[in-house]
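Asker: Dropping the sequence and predicted coords here.
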Amino acid sequence: MVVNSLAGQAIDRGLETLRPGGRFVELGKRDIYANKPLLMRPFSRNIAFFGVDVTALLSDPAGLHTGRRLLAEVAERVADGRYRPLPHTVYPAARVGEAFALLQHSRHIGKVVVSLDPQDGPVPVRTRPGPPRLDPDSCYLITGGLSGFGAATARWLADRGARHLALVSRRGADGPEAAAVLSDLAARGVTATPYAADVSDAAAMARVIGALDATGHRLAGVVHAAMTLSDGPLTELSDERIRAVLAPKMAGAAVLDALTVDHDLALFWLYSSFAAAIGNIHQAAYAGGNLFTEALARRRGRTGPALAVGWGALGDVGHVAREGLAPAMEALGAEPLGPHEALAALGSVAASGTAVTGIGRYDWTRVRSWLPALATPRFSALRPADGELGGNSRQDLLAALADVTADEALETVNRALAEVLARILQTDTARLDPALPLQDYGVDSLMAAELLTTLRQRLDVEIPPMELLQGGVTLTDLARHVLLRLGVRTTDSANG
């Protein structure tokens, strides 16, 4: 006997396994509803095919009595042990990820059960930390707070409830953006006081903090956003240029740490850069200064709150926006984040207890193509698996399709999708027929989700799940969908 709930070729293969006189019980409904044809040769062995729809049996008034009788009989046989549980594998809830992986790759026999038995031990639950709560009666100091991303941070703190801000820059209220920033904050009901001081000057910063203490609004938080850039190859950087870059980052962070060590701060944030993790041949001093801030955050974090944030490319405000670098950064795989989105992410991680974090949006495949450092083991968790879509990003694939015919384009995408699907199914690409419906390979909803997620992450192509799961969709159909969303025609102009 074969009890079947699969579709497509699984039905044909199941019929072939029956010996003479065998019975095939079809519980699945997909092929029945699709009115699929059935091979007749296996029936020469005197086998029988039964189509069973239990829901129809229970809803049909004529069959309701029979259905109740059968259910009672099943319950009796379960109770007396004649019907035993199906083969199953039990995972404690703490290992639910392993259970899904087993199910996803069809390595299981029978059912996969997740147990919530208290004897299995506590289930680790990761709560999403909320943004920090700000005290409206306290004061928050922001270096570099009168322009760029520092000013965006000031606005964000104001929206989170801060009502007293101390904004420090070397030019103070005379800065080019200062008047607009102060006016905007005043409109939000915030008392924002500008201070002209060099953050690396310990005496000047001591006077600023002394003035804050005299206002009666205790200092509750510090955000160090001040920075200076002087890009160039290391061989062209003079000692003066290096000092100019290091001073606000290193000396400024050290001064703020020393002057606030006795203050009960709720937050101490140091703005770093992704350049500290991967380096930049034109920003050696800047990368070094940011590494210092991260080391300081780790040390200070042992006794109190401290966080260094390695920012990726930021759009709308700051250096990338000011210099018009957003298109270039995006082409390299580092899509700029808007200040609102970036600071919302900061709010989520600020309460996590980590000392150093990174926030940015990256296409890791594209970034790795020009940044060898990403091939090192420390970045292995960020890199997509080798072999997915032939290692191509959206731009790489578009470049490969630029000078080929429509048929060649379809074949290229077909081949790339086959590699992804073969990895998901854990089979060889040679066994996949592009003209065969995906459901015939046993592609279920979990596998489909993995395939669609890969397309979204690697190619920025969105395909609704129902388009993939509907009956009859083949790899070639999916390849046409991908080409359509990439803006590539699948028919030659010569052919109309």
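Answerer: Yes, it's here. Residues are numbered from 1 along each chain as shown.

Asker: CA atoms for contacts and neighbours, from now on please.
Answerer: Fine.

Asker: And the strands in the stretch 1-150 of the chain?
Answerer: 2-4, 23-26, 48-51, 88-92, 111-115, 139-143 (DSSP state E, counting those that start in this stretch).

Asker: Pick the most deeply packed of the ones you listed.
Answerer: Among these, strand 139-143 has the highest mean neighbour count (mean count of other Cα atoms under 10 Å), at a mean of 26.

Asker: Output the contacting helices and strands for that strand.
Answerer: helix 148-159, strand 164-169, strand 219-224 (3 or more Cα pairs under 8 Å, 6 or more residues apart in numbering; DSSP states H and E).

Asker: and His319, which of those is closest to it?
Answerer: helix 148-159 (7.8 Å; Cα to Cα).

Asker: So which residues make contact with that closest one?
Answerer: 134, 142-145, 165, 181, 185, 188, 190, 225-226, 317-319, 339-340, 343 (Cα atoms under 8 Å, 6 or more residues apart in numbering).

Asker: Pull out the buried positions in that helix.
Answerer: Gly148, Phe149, Gly150, Ala151, Ala152, Thr153, Ala154, Arg155, Trp156, Leu157, Ala158 (16 or more other Cα atoms under 10 Å).

Asker: Give me the next element, helix or strand, following the strand or helix carrying Asp184.
Answerer: Using DSSP states H and E, Asp184 sits within helix 178-187. Using DSSP H and E, the helix or strand that follows helix 178-187 towards the C-terminus is strand 191-196.

Asker: angle of that following strand against helix 148-159?
Answerer: Strand 191-196 runs at 150 degrees relative to helix 148-159, counting by axes from the mean of the first three to the mean of the last three Cα atoms, to 10 degrees.

Asker: this is the other structure I want to compare:
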Amino acid sequence: MNILAGPKRTHGEGGPGCECSGVVTRVRPDVKGLKVGDRVISIAAGSFATKLMTRENLCAKMPDNLGFSEGETIPCVYGTRGQTVLIHSAAGGVGLSAIQVAQMVGAKIYCTVSNAEKIDFLVKRFGIPRTHIFNSQDSSFLRHVMAATNGWGVNVVLNSLSGELLHASWKCVAEFGVMVEIGKRDFIGQAALSMDLFEQDRSFQGVDLTQISSQRPVLMNSLLRRAIQFFEGGHIKPIGPIREFDAARVKDAFRYMPKGQHIRKIIVMLPEPGQIAQDSLPLHLRSDRAYLLVGGLGGLGRSIASWMVEKGARHIIFFSRSAGSVPKDDPYFRELEAQGCFVQTFSGSVSKAVDVARVIRAAGKPIGGVFQASMVPSNAAINEMTFDQWQIETGPKVQGTWNLHKLLLNRKEPLDFFFLFSSLSGLAGQIGQANYAAANTFLDALVQFRQAQGLPASVLDIGVMDDVGFLTQGNNTDILEALRATTLHVLHEQDLLDSLELMMRRSRPGGRQWSSSQFGFVSGSQVGIGFRSSLPLLARNNRTIWRHDPRMAVYRQARVFLAETSANPGYLLQQFEDKALFLAKEIDLELLLEAPLSSLGVDSLVSIELRHWIRQKIGAELTVLEIVGSASLVDLGGKTVSQLRGRYAALGLRGYYIRISFEFSFVELFFGRGLCLFPVVFVCIHDILYLL
């Protein structure tokens, strides 16, 4: 929120976060009170991490009957410690703990909250009289506190309010009383405090647990141990209710907190260590399992099978209508076998349960994973579509997938993944493909069903493929060109393989589905690729079929945002320069700028790819001969700049509009008359390295 400065790092400690719970994994020889395996709570900076190194005095052992989420609620709130007490923001974490401590010592409690829901919560949960609960949003609590105490005030004010409300809180302190300030805004703002009230022996005490834990760790340890003793004695309880966010949604947790409307402790749950390691390691398929590829002897299936072998697969089963008729000495099969992969082929229909059962029985090894990529196209307008056409298209995907689901249940060796190839048609529809869209929608729904049953499943909704797959075969190229003419973004083989690896990891059940009242149902096991247009959705000549779909509003707004931010060159240029400097550290830039393109591996094939990239991302039209004939990257950059200068000067523009793509993000830059050669050259360098 840019209100407080970030925590300072001292003696190797520090960083975001101040409290946590976990398990001790390592101790120094001089640590006496804790050992490896102890479950502990800790108050220490830098707790937003999967591993934390801290001091023994900042930790305390947790009882066996205390869970990690509950334990995490204790360190900060009970480390803050009467007669009569006024507790501000009493429905927050510190407020709820202060109520329990005050009740434990028999103090009379007055408190403030921000809404009626919190009032009801305090009355029902803690039995605080309604007449003792006031409004924390204005200074009216001063009048009510003084009336309730016959003008005397309270012995202790636990304050977190700022500005005018801090001064109102200070006036609530009785003679010989103390105001305990745990807020920081007025400290940072160097606010003044009325001095006349000190005359009646009132005290003002600022408390910052960060300072205590850093400068007085022994005192902090006594507070932690005392909190645990209070818990074990039944005097206090963990703060509840709890709102948990997993680590991937940590941004949502921080956005949830400042609203001030919650009655709960906010917890960020980090993933299990095994999950972290598994997600970060390269994908490796098992050599002791067979992988069933249904409908996979076309270009797409062969590409996937080769990729599987590279990932460690040593037994692949091809199952399609014609797979069994392919000769055993087929060059592609011989290539796979040369890499140590055993290949089985079976002809049959996945729509027939008997055929599926036969393949499963005949598998040379236990089946470890399934790729369901079967399809039989039968396009027709919905008002002209026959029942047979409907069945031809839906049978392999609907009945076939259900057969795979049923016949692979309850096996001794569970599947590692159950991967389904779906299409954007199932989400956005395509003219003449109602049957195909319906079949793919079934696949999307089945993934939700299997995940709910604790079974592995994931689905990839694929857009238009250019270099592999159904549309690149035979007469289907006409369909590809027709789809390209609608301005749909075209995917390539590597896009598919990258997405395939991601979704195979997400096939594991659990932790990938959640429900949110704000966004409805979300499934991390279903992802669509290729939902992009080569023209802005608002362009008149854009014929993308889903351009008016309300679900694509975010996409449209993102493009509008980029158009608006292009008017702010300073901010976007800084983003570009940061990325450029990062890349410059990784390569010998000066050497690459002057090197002949041939020495960088730029042959005719790479030139074609580079020409396409420059046209799509930068907007310059260069021929393959111009690229191949360039003496160096500097020369190529000069040609690009000259082409852009002539193009935009003809339009009467004051500058040059360049679009640059880096991995999964892109920025749009607007350069003035003094167009710099370096960015264009650097873009070329980056993409050439990527192609190599």
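Answerer: Perfect, thanks for sending it. Given the structure is predicted, the values throughout are model-derived calculations rather than measurements.

Asker: Just the buried residues of the contacts of helix 148-159 of the first structure.
Answerer: For those, buried by 16+ other Cα under 10 Å: 134, 142-145, 165, 181, 185, 190, 225-226, 317-319, 339, 343.

Asker: what two of the residues you listed are the furthest from one another?
Answerer: Maximum distance among these (Cα to Cα): 28.1 Å, for Leu134 and His319.

Asker: Out of the helices and strands packed on strand 139-143 of the first structure, which is closest to Tyr362 of the first structure?
Answerer: helix 148-159 (19.6 Å).

Asker: Leaving out the residues flanking it, which one is nearest to the aligned residue in the first structure for Glu501 of the second structure?
Answerer: Counting by TM-score structural alignment, Glu501 of the second structure corresponds to Gly347 in the first structure. Spatial nearest neighbour of Gly347 of the first structure, chain neighbours left out: Pro131 (4.1 Å); criterion: Cα to Cα, 6 or more residues apart in numbering.

Asker: looking at the first structure, where would I find the counterpart of the top strand by length along the second structure?
Answerer: In the second structure, with assignment by DSSP state E, the single longest strand is strand 173-181. Alignment note (TM-score structural alignment): strand 173-181 of the second structure is unmatched in the first structure.

Asker: So for Thr293 of the first structure, which of the strands of the stretch 1-150 of the first structure sits nearest?
Answerer: Short answer: strand 139-143, nearest of these by Cα to Cα, at 14.0 Å.

Asker: tell me the average deviation of the closest one from the second structure after fitting.
Answerer: Here the mean offset of strand 139-143 of the first structure against the second structure after fitting is 0.5 Å, by mean Cα distance after the TM-score superposition for the first structure.

Asker: Check the offset of that strand from the chain's centre.
Answerer: In terms of Cα atoms, centre = their mean, to the nearest Å, the centre of strand 139-143 of the first structure is found 31 Å from the chain centre.

Asker: swap in stretch 428-444 of the second structure?
Answerer: 28 Å.

Asker: got it, and stretch 295-315 of the first structure?
Answerer: 21 Å.

Asker: which residues does Glu393 of the second structure contact?
Answerer: Counted by Cα under 8 Å, 6+ apart, Glu393 of the second structure has contacts Met375, Val376, Pro377, Ser378, Asn435, Tyr436, Ala439.

Asker: Give me the buried entries from those residues.
Answerer: Buried, going by 16+ other Cα under 10 Å: Met375, Ser378, Asn435, Tyr436, Ala439, out of these.

Asker: Just the closest of the residues you listed to Trp170 of the second structure, please.
Answerer: Ala439 (68.5 Å).

Asker: how near is the closest one to Leu424 of the second structure?
Answerer: In this view, Ala439 of the second structure and Leu424 of the second structure are 12 Å apart by Cα to Cα, to the nearest Å.

Asker: Between the helices and strands packed on strand 139-143 of the first structure, which one is closest to Arg368 of the first structure.
Answerer: Nearest to Arg368 of the first structure, of those and by Cα to Cα, is helix 148-159 at 27.0 Å.

Asker: whereabouts in the second structure does the closest one align?
Answerer: Helix 148-159 of the first structure maps onto residues 299-310 of the second structure, going by TM-score structural alignment.

Asker: And stretch 235-248 of the first structure, by the same measure?
Answerer: Against the second structure, stretch 235-248 of the first structure falls on residues 383-396 (TM-score structural alignment).

Asker: Contacts only, for the equivalent of Ser169 of the first structure over in the second structure.
Answerer: In the second structure, the residue matched to Ser169 of the first structure (TM-score structural alignment) is Ser320. Taking Cα under 8 Å, 6+ apart as the criterion, Ser320 of the second structure is in contact with Val294, Gly295, Gly296, Leu297, Phe346, Ser347, Gly348, Ser349, Val350, Ser374.

Asker: 6 Å instead?
Answerer: Neighbour list for Ser320 of the second structure: Val294, Gly295, Ser347, Gly348 [criterion: Cα atoms under 6 Å, 6 or more residues apart in numbering].

Asker: With distance to Glu181 of the second structure as added columns, please give those residues in CSV.
Answerer: Formatted as CSV, the contacts of Ser320 of the second structure follow (distance: Cα to Cα, whole Å):
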residue, distance to Glu181 of the second structure
Val294, 67
Gly295, 69
Ser347, 77
Gly348, 76
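
Asker: start and end residues in the first structure for the helix or strand Gln211 of the second structure falls within, please.
Answerer: Using DSSP H and E, Gln211 of the second structure maps to helix 209-215. Aligned by TM-score structural alignment, helix 209-215 of the second structure falls on no residue of the first structure.

Asker: between the buried ones among the contacts of Glu393 of the second structure, which is nearest Lys124 of the second structure?
Answerer: Distances from Lys124 of the second structure to these, taken by Cα to Cα, are shortest for Ala439, at 52.2 Å.

Asker: which residue in the first structure lines up with that closest one?
Answerer: Match for Ala439 of the second structure (TM-score structural alignment): Gly289.

Asker: Wait, a helix at its match?
Answerer: Yes - using DSSP: H, G, I helix; E, B strand; the rest coil, the assignment for Gly289 of the first structure is a helix.

Asker: so it makes contact with Gly252?
Answerer: No - contact criterion Cα atoms under 6 Å: Gly289 of the first structure and Gly252 do not qualify, at 10.1 Å.

Asker: Can you list the residue ranges for strands in the stretch 451-600 of the second structure?
Answerer: Going by DSSP E, counting those that start in this stretch, the stretch 451-600 of the second structure shows strands at 458-462, 464-465, 490-491, 513-516, 520-523, 526-529.

Asker: once aligned to the first structure, how far is the third one on average?
Answerer: For strand 490-491 of the second structure, the mean distance from the matching residues in the first structure following superposition reads 2.6 Å, by mean Cα distance after the TM-score superposition for the first structure.
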